[in-house]
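J.: Just a sequence and a predicted model for now, questions to come.
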Amino acid sequence: MSAEAPTSRLYLTTPPELVSGGVAVGAFADLLAKAIAATDIACLRITGSDAARMATIAEPLLPLAQDLGVAVLFDDADLAQKLRGDGVHLTDPALYARARRAIGTDGIVGVACPLERHTAMEVGEAGADYIQFQPSSAPEDIELIAWWTEMMTVPSVVAGRFTPESAKAFIGAGADFLAPAPTIWAETDPVAAIAALLD
């Protein structure tokens, strides 16, 4: 690992209530703009599978995020292409090759992997743009992120519910991105809660 102080950026995921209509798209867009202004956000993942609903959600969010330098990912490669997102997030490593063909070499294909080294290394070496892990704050999980940082050049995304202590531990281990659970948007002050992860 580098002797320099480790740095991480944030990877946000839209709340499920955005799809169900429990959260208004306009209100969420306002929150997102405030969060982007408040801290270092690299990526927004818009979750959901209904194409019509995704188009409605993406209409204000995608240009807002992209114009402010935030990459926008979807859960489906074809949908990402259709809506002109920056790429796709996969929850099944076996779908990587198909998604890469659909997205092309210029798009982002990120993959969520189990907490073991073999699958993550295989997908990383195949060309994934990042590997997402969902660890606990147990020492062996933090050590896995530290090992990945030292051994691999593919960026790591650490996803989960963070405390200030666990966020600090994963940043110290070299995690490239922290992806807080989408429940963070339900905090009393979600913008402050998001920004606090990097404080």
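T.: Ah, there it is.
J.: CA only for contacts and neighbour counts going forward, please
T.: Noted.
J.: Strands of the protein, start to end?
T.: 9-13, 41-46, 71-74, 87-90, 108-112, 130-133, 156-160, 177-180 (DSSP state E).
J.: Reformat these as CSV; add distance to Ala52.
T.: Output for these, formatted as CSV (distance: least, C-alpha to C-alpha, whole Å):
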stretch, distance to Ala52
strand 9-13, 19
strand 41-46, 13
strand 71-74, 13
strand 87-90, 17
strand 108-112, 22
strand 130-133, 27
strand 156-160, 27
strand 177-180, 26
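J.: Redo the ones you listed as CSV? Include mean neighbour count.
T.: Below are those laid out as CSV (neighbours: other C-alpha atoms under 10 Å):
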stretch, mean neighbour count
strand 9-13, 22
strand 41-46, 23
strand 71-74, 25
strand 87-90, 26
strand 108-112, 25
strand 130-133, 24
strand 156-160, 23
strand 177-180, 25
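J.: Between these, which one is closest to Ile142.
T.: Closest approach to Ile142 among the strands of the chain is made by strand 156-160 (9.9 Å; C-alpha to C-alpha).
J.: what does the closest one contact?
T.: Contacts with strand 156-160, where a contact means C-alpha atoms under 8 Å, 6 or more residues apart in numbering, come from 11, 130-136, 145, 148-149, 170, 175-181.
J.: Okay, one more to line up with it:
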Amino acid sequence: MEFPQDQETETPVNRPRLFVITPPSFETASLAVSLEDAFKGGDIASVLIYMPEANSKELQTAAETLVPVIQAGGAAALIYGDTQVAGRCGADGAHVDTSLEDVKLAVESLQPAKIVGAGGTKLKHEDMEAAETGIDYLFLGRLDLEEQASPHPKTLSKAEWWSQLFETPCVALGGNTIASVEEAAATGADFVALKDAIWQHAEGTAAAVAEVNAILENHPFEDMD
């Protein structure tokens, strides 16, 4: 399964796209409203429902509310760390960052009907091993670290390395500011991921998404034909 295209154009977007990550804890009804508003700001490729401390029941309850909102906005709804919840709630896929064996199991159980993303790698050979499983994207950056204003230097260097050499799309995690999108997009990554920069924007989520897309428009991919 592929990521949905920009609904406004219904054509492939030849530049990085926004990959939104939910806060690790939230009030579901309030977040659903913020998500609906976010889509008014422009293109969002996917939203990762990230609840690392939740049990399966809590995750599924939240996902049953959020997945329809995400899909109505034209984005792929991804579930963090639980392939069974991803299947039960009708999500578009799952994000796995626990182990290579877990990634392999996710690929076997979900593809080709659903998206499987992997992350949590530390070394380049781990990145390549993950890609060899057939994942749909490789996530570069640590979800469990406190966000800084700029992307982590290792995230930037690995994203630049990966985007130049490999076909599997990569996601570069930005910082907690909209300005950090510039550095992440400059690596050539297929997607730029943001957390707090979206949810804590002073003018709301729609304004945040609009600002991100304006930056991403200035980073077209090189024509490889």
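T.: Ah, there it is. In this text the structure is predicted, and so the values were computed from the model without any measurement.
J.: hmm, back to that, for Ala120 of structure 1, find the nearest of the strands of structure 1.
T.: The minimum distance between Ala120 of structure 1 and the strands of structure 1 falls on strand 130-133, with 6.6 Å, by C-alpha to C-alpha.
J.: Average offset of that closest one relative to structure 2?
T.: Compared with structure 2 after the fit, strand 130-133 of structure 1 shows a mean deviation of 0.5 Å (mean C-alpha distance after the TM-score superposition for structure 1).
J.: Tell me which residues are up against that strand.
T.: Here strand 130-133 of structure 1 has contacts from 109-115, 120, 123-124, 154-159, using C-alpha under 8 Å, 6+ apart.
J.: In stretch 114-126 of structure 1, which residues are buried?
T.: Within stretch 114-126 of structure 1, the residues that count as buried by 16 or more other C-alpha atoms under 10 Å are Pro114, Leu115, Ala120, Met121, Val123, Gly124.
J.: Hmm, I typed the wrong one, I wanted stretch 49-61 of structure 2.
T.: Ile49, Tyr50, Met51, Leu59, Gln60.
J.: Could you do stretch 150-165 of structure 2 as well?
T.: In stretch 150-165 of structure 2, counting by 16+ other C-alpha under 10 Å, buried: Ser150, Pro151, His152, Thr155, Leu156, Lys158, Ala159, Glu160, Trp162, Ser163.
J.: Stretch 92-109 of structure 2 now?
T.: In stretch 92-109 of structure 2, counting by 16+ other C-alpha under 10 Å, buried: Asp92, Gly93, Ala94, His95, Val96, Asp97, Leu100, Val103, Lys104, Ala106, Val107.
J.: Could you check how far the fourth one is from Ala189 of structure 2?
T.: His95 of structure 2 is 18 Å from Ala189 of structure 2, where distance means C-alpha to C-alpha, to the nearest Å.
J.: Spit out the contact partners of the alignment partner in structure 1 of Val107 of structure 2.
T.: In structure 1, the residue paired with Val107 of structure 2 is Arg100, using TM-score structural alignment. Arg100 of structure 1 makes contacts with Val109, as judged by C-alpha under 8 Å, 6+ apart.
J.: what's the spacing between the closest residue to Asp76 of structure 1 other than its chain neighbours and Glu125 of structure 1?
T.: In space, and not counting its chain neighbours, Asp76 of structure 1 is closest to Val88: 6.0 Å by C-alpha to C-alpha, 6 or more residues apart in numbering. Distance, Val88 of structure 1 to Glu125 of structure 1, by C-alpha to C-alpha: 18 Å.
J.: Against Asp78 of structure 1, how distant is the match of Val107 of structure 2?
T.: Taking C-alpha to C-alpha as the measure, Arg100 of structure 1 and Asp78 of structure 1 are separated by 11 Å.
J.: mind listing the helices for structure 2?
T.: Remark: helices assigned in structure 2 by DSSP state H are 28-38, 56-72, 83-88, 100-110, 124-132, 153-165, 180-185, 196-199, 205-216.
J.: of all these, which lies closest to Ala45 of structure 2?
T.: Nearest to Ala45 of structure 2 among the helices of structure 2 is helix 56-72; the distance by C-alpha to C-alpha comes to 9.8 Å.
J.: Where does the closest one end up in structure 1?
T.: Aligned using TM-score structural alignment, helix 56-72 of structure 2 spans residues 51-67 in structure 1.
J.: what do you get for stretch 84-93 of structure 2?
T.: Stretch 84-93 of structure 2 lines up with residues 78-87 of structure 1 when matched by TM-score structural alignment.
J.: cool, and stretch 185-194 of structure 2?
T.: Under TM-score structural alignment, the match for stretch 185-194 of structure 2 is residues 171-180.
J.: Could you list the residues in contact with the matching stretch?
T.: 1, 6-13, 142-143, 145-146, 149, 155-162, 167, 194.
J.: One more: stretch 79-92 of structure 2?
T.: Contact with stretch 79-92 of structure 2 is made by 48-52, 56, 59-60, 63-64, 67, 76-78, 93-98, 106, 110, 114-115, as judged by C-alpha under 8 Å, 6+ apart.
J.: and it, which residues are buried?
T.: Within stretch 79-92 of structure 2, the residues scored as buried using 16+ other C-alpha under 10 Å are Ile79, Tyr80, Gly81, Asp82, Thr83, Val85, Ala86, Gly87, Cys89, Gly90, Ala91, Asp92.
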